[in-house]
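# Mind folding the following:
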Amino acid sequence: MTPPTPLLGSRTLDRATARTLPPGPRLPTLAQTVLFASHRSTYFPRLRAQYGDVFTIRLVPSSRVVVVLSRPDHIREVFGTPPTIAHAGESNTALEPIMGSHSLLLLDDDDHLRMRRQLMPAFNGHALRGYAEMIARLAREEVDQWPIGTPFRLHERMRDLTLEVILQVVFGVTDSERLDRLRPLVDKVVSVRPVIMLGGFYPTLLKLPPWRTYLRVQQQVDEILYDEIARRRTDPKLAERNDVLSKLLAAGTWSDVELRDQLVTLLLAGHETTATSLAWAFHELARNPDLLRAGQQAADAGDDDYLEAIAKESLRLHPVVYQVGRRLTEPTEIAGYRLPRGTTLMAAIGLVQADEQNYPDVKAFQPERFLGEDAPPPGTWIPFGGGTRRCIGAGFSLLEATEILRAALTRYDVRAAAKPEPAKPRNVTLVPAKGCTLTANPRA
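A predicted model of the protein is given here:
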């Protein structure tokens, strides 16, 4: 394991260095942390308007120094910095009690390269094509159950559906009794609250409720996962199976703990994010009849490019994850500032994708932005991060969104109130405040 880099914060930042950092608010660390956790989609734009494209905030633990960047060229500098110098794993340490120390999101340097190399065969183009029919079947089964003519909260239905995709397509669990046991347990795991993540910074909390209660549920899920891994290792038909876990076992050399940590990472990273981006996509289509018709025509014609463009524009206009981080392992020049070792860099996805300079008519939902030769410039669409740490499940997420959009749009007309729903923070994501309430009726 790579030795951790000390955070730049109250214990390691001297006054002379503090004066060289980008400007930022002088509020107490706790106040800044609360504003970041609860209001980042409005707090960050205010800070940029006041302090410019690069600003500094302080967050728990230890009043750590976080430099926020919002210009594409500056963010390209971050993503282009050698991964040995800009550690992504160290910026995600709060996730360790949940995802495990072998999680791809928590590893850096050679450990990360080795794990990513072993994961790649399960997410290449050939593998993704093999998952499409399973995802499509689950999507059809879900939309067949939508209530007709009665308003319902789509975000909840999307969360149930993407959870089912993970259980069956990623974990490869198809036994009905085991699925019935897993669903409520996994739902509690994925509903992790921000306070639980504090256990990553303050390990002594893990011995107290609610942390202890959460870890107990997680242990029950782990028992099932370890049993599933053991069964799969001895399955004589492993090579014929078409789920992510089986492909990982067939393509790499794994310990049970490493596999468990990757499965939980895929669960937590791929469940809420995909469900939320789909809810936002339907939220936009349901309020715009012309866009809805265009989406339906694409679904009828098998125009996957347009359906994927809907998903991409949803991620652009409604970034589910507002920022990604790195920690500097040595002094580095970024955005014209010489930043000390231990500085946390934060690429503000939400600020980049809401900038009129990057997207004309920036508040309009326009899937066509992602079609043709005039695609968004590099570094302006970054919902999956960038560089060597770009989300390994990006292709899977877009495939899943395409199949779910197709299943719903070939069957339904959807309508919603004309007034858009605001976003609210839910854990590390931004979700529709009213759950994307809409009404579905069979297409004429």
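# okay, CA-based contacts and neighbour counts for the rest of this
Fine.
# counting contacts, what elements does whichever strand or helix holds Arg232 pack onto?
Secondary-structure assignment from DSSP states H and E places Arg232 in helix 211-233. Here helix 211-233 touches helix 176-190, helix 244-251, helix 256-285, going by 3 or more Cα pairs under 8 Å, 6 or more residues apart in numbering; DSSP states H and E.
# Alongside the first, I'd like the structure of this one:
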Amino acid sequence: MGDIERAVLPPGPRLPASIQAALMARYWPRFISACRRRYGSPFTMRIATMGTLVYLDDPAEIKKVFAGSPNVYHAGEANMMLSGLLGSSSVLVIDDDVHRERRRQMLPAFHRDAVAQQSTVMAEIAAANIATWPTGAEFPVAPKMSEITLEVILRTVIGASDASRLAALREVMPKLLNVTPWASLALAKPGLQRLGLWRRLRRNMDVADRLLYAEIADRRADPDLATRTDALAMLIRSAYGDGATMTDKELRDQLMTLLVAGHDTTATGLSWALERLTRHPAVLDKAVRAAEASAAGDPTGDEYLDAVARETLRIRPVVFDVGRILKEPVEIAGYQLPAGIMVAPGIGLVHSRSDQYPHPDRFDPERMVGATPGPTVWLPFGGGNRRCLGATFAMVEMRVVLREVLRRVELCASTAPAERQKVKHVILIPHRGARIRVRAMKDVPRTAEVVAEAPSCMHSS
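Got it, this is the predicted structure:
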């Protein structure tokens, strides 16, 4: 700590670390954006429980971080607060050689070809859920998106098929993902889970563990293990360089990571996409036409839906920043930063730079059509050797689910104010749950009769 205190760091707020932590917990994007406006880039934060952070928004400086040695830039250590839920061997909380090996084992399950095999199941799950949506009444779509993405993970990644176990997982996982800030203290400090106030959290974690270990046992015993395409089967088949496979505990930690990191984040991205589309009628109309083209096999439809997803993740990144703890002194942006501090590439800060994205506050999927922003200019999945393993999976899922929503329901455009970004643990969700209104269900293909009998789209906020 002494070296950090003596180091010449970029300017930043002088508020006590506890106050800065409270402001981060309540106003994360707004607080960070306000600091950039006041102090420039880079700037330094001091956050209770997290330490000293230097925020970056210059793509050239972020490239140094993402391309730097993983032995110097520790992302797992920066994510250690998640280990209470994900487990000590989660790919998100480990570093160095063990991370490289774990990532090598997991990559094949999320290869483009492997993901493409799951798109039909994604569409079926989405269609079944959409059929239950109410018409004519406003409702928050975020819980529906969460149901869809959880089911996709359970069926395509874990490969769960036992009806009673699927039902139990559907029930317990939202309880783990929607813990209160008070309960989340016990995730950071697992010893608290023995106390009465947090025993319910411990019970839910025990239920989830029992179900996941049962899935692992079933998969290991499956005579068709060699031909299964779910990620769990592929992880069981994978081997370390010395031929050793993952233990049950290591498999459990990866499954929990995929459930948590691959379910809530994608559901939130989809919720923001519908929140943005319903507030931009011209974009919504074009997206509907793209969905119909996509369903007909026209690749231009896929291209526009992908552009909607990319622009959504630019203007409403689910995660606002990523962290790396320095294990050695490093020169960044003209400052000699000491070991022990965290450098934080600001995803939301980069995405709002007007020199990278003209009129950055405008939701404009056209800017993403035919464009391939660089990995330090568009970075909703992080970058470097820690770029999200499931990025391809998430983008395909967003395209497929958006396609099914837009071709199966007629959404009402909304004049309601944009929903604010609300902090939920380490992600940013729409503060009202992304409220939408469905005018009518469409036949597939769409019929004129449905539109003629549609209820009013008048919005009540």
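# buried residues in the helix holding Arg232 of structure 1?
Neighbour-count burial for helix 211-233 of structure 1, with 16 or more other Cα atoms under 10 Å as criterion, is recorded at Trp211, Tyr214, Leu215, Gln218, Val221, Asp222, Leu225, Glu228, Ile229, Arg232.
# Among the residues you listed, which one lies nearest to Leu430 of structure 1?
Of all those, Leu430 of structure 1 sits closest to Tyr214, with 22.2 Å by Cα to Cα.
# does that closest one really touch Val189, like I thought?
Yes - if you go by Cα atoms under 8 Å, Tyr214 of structure 1 and Val189 touch, sitting 7.2 Å apart.
# hmm, back to that, give me the mean deviation of the helix holding Arg232 of structure 1 from structure 2.
Here the mean offset of helix 211-233 of structure 1 against structure 2 after fitting is 1.3 Å, by mean Cα distance after the TM-score superposition for structure 1.
# Grab the nearest non-local neighbour of the aligned partner of Ser70 of structure 1 in structure 2.
With TM-score structural alignment as the criterion, Ser70 of structure 1 lines up with Asp57 in structure 2. Leaving aside its sequence neighbours, Asp57 of structure 2 sits nearest to Val350 (Cα to Cα, 6 or more residues apart in numbering; 5.1 Å).
# Surely that neighbour and Asp58 touch.
Yes - with the criterion set as Cα under 8 Å, Val350 of structure 2 and Asp58 qualify as a contacting pair; they are 7.0 Å apart.
# which of the two has more neighbours?
Per other Cα atoms under 10 Å, whichever of Val350 of structure 2 and Asp58 has more neighbours is Val350, with 25 against 18.
# and the aligned residue in structure 1 for that one, what element?
Using TM-score structural alignment, the partner of Val350 of structure 2 in structure 1 is Val352. Assigned by DSSP H and E, Val352 of structure 1 belongs to helix 349-353.
# quick check: the next helix or strand after that helix aligns to which part of structure 2?
Of the helices and strands lying after helix 349-353 of structure 1 in sequence (DSSP H and E), the nearest is helix 394-409. Under TM-score structural alignment, helix 394-409 of structure 1 corresponds to residues 391-406 of structure 2.
# mean distance, that stretch to its aligned residues in structure 1?
Relative to structure 1, stretch 391-406 of structure 2 is 0.7 Å off (mean Cα distance after the TM-score superposition for structure 1).
# Any chance you could list what contacts that stretch?
For stretch 391-406 of structure 2, contacts defined as Cα atoms under 8 Å, 6 or more residues apart in numbering pick out 110-112, 115-116, 119, 122-123, 126-127, 130, 262, 266, 269-270, 287-288, 290-292, 294-295, 302, 305-306, 309, 381.
# What residues sit buried inside it?
So, applying 16+ other Cα under 10 Å, buried residues of stretch 391-406 of structure 2: 391-406.
# contacting residues for the match of Val350 of structure 2?
Ser70, Arg71, Pro72, Asn358, Thr380, Trp381.
# Roughly how far does it sit from Trp381 of structure 1?
Distance from Val352 of structure 1 to Trp381 of structure 1, counting by Cα to Cα, to the nearest Å: 8 Å.
# Same question for Thr12 of structure 1.
34 Å.
# more crowded one of these two?
Each of Thr12 of structure 1 and Trp381 has its neighbours counted (other Cα under 10 Å); Trp381 has more, 25 against 15.
# what lines up against that one once you look at structure 2?
Trp381 of structure 1 maps onto Trp378 in structure 2, by TM-score structural alignment.
# In this structure that match contacts Ile315, no?
No - with contact defined as Cα under 8 Å, Trp378 of structure 2 and Ile315 do not form a contacting pair (10.3 Å).
# overlap in contacts of those two?
His351.
# residues contacting the residue minimising distance to the centre of structure 2?
Geometric centre of structure 2, nearest residue: Thr265, 2.7 Å, by Cα atoms, centre = their mean. By Cα under 8 Å, 6+ apart, the contact list for Thr265 of structure 2 reads Val318, Ile427.
# Look up how far Cys391 of structure 1 lies from the aligned partner of it in structure 1.
Under the alignment by TM-score structural alignment, Thr265 of structure 2 pairs with Thr273 in structure 1. Separation of Thr273 of structure 1 from Cys391 of structure 1 (Cα to Cα): 12 Å.
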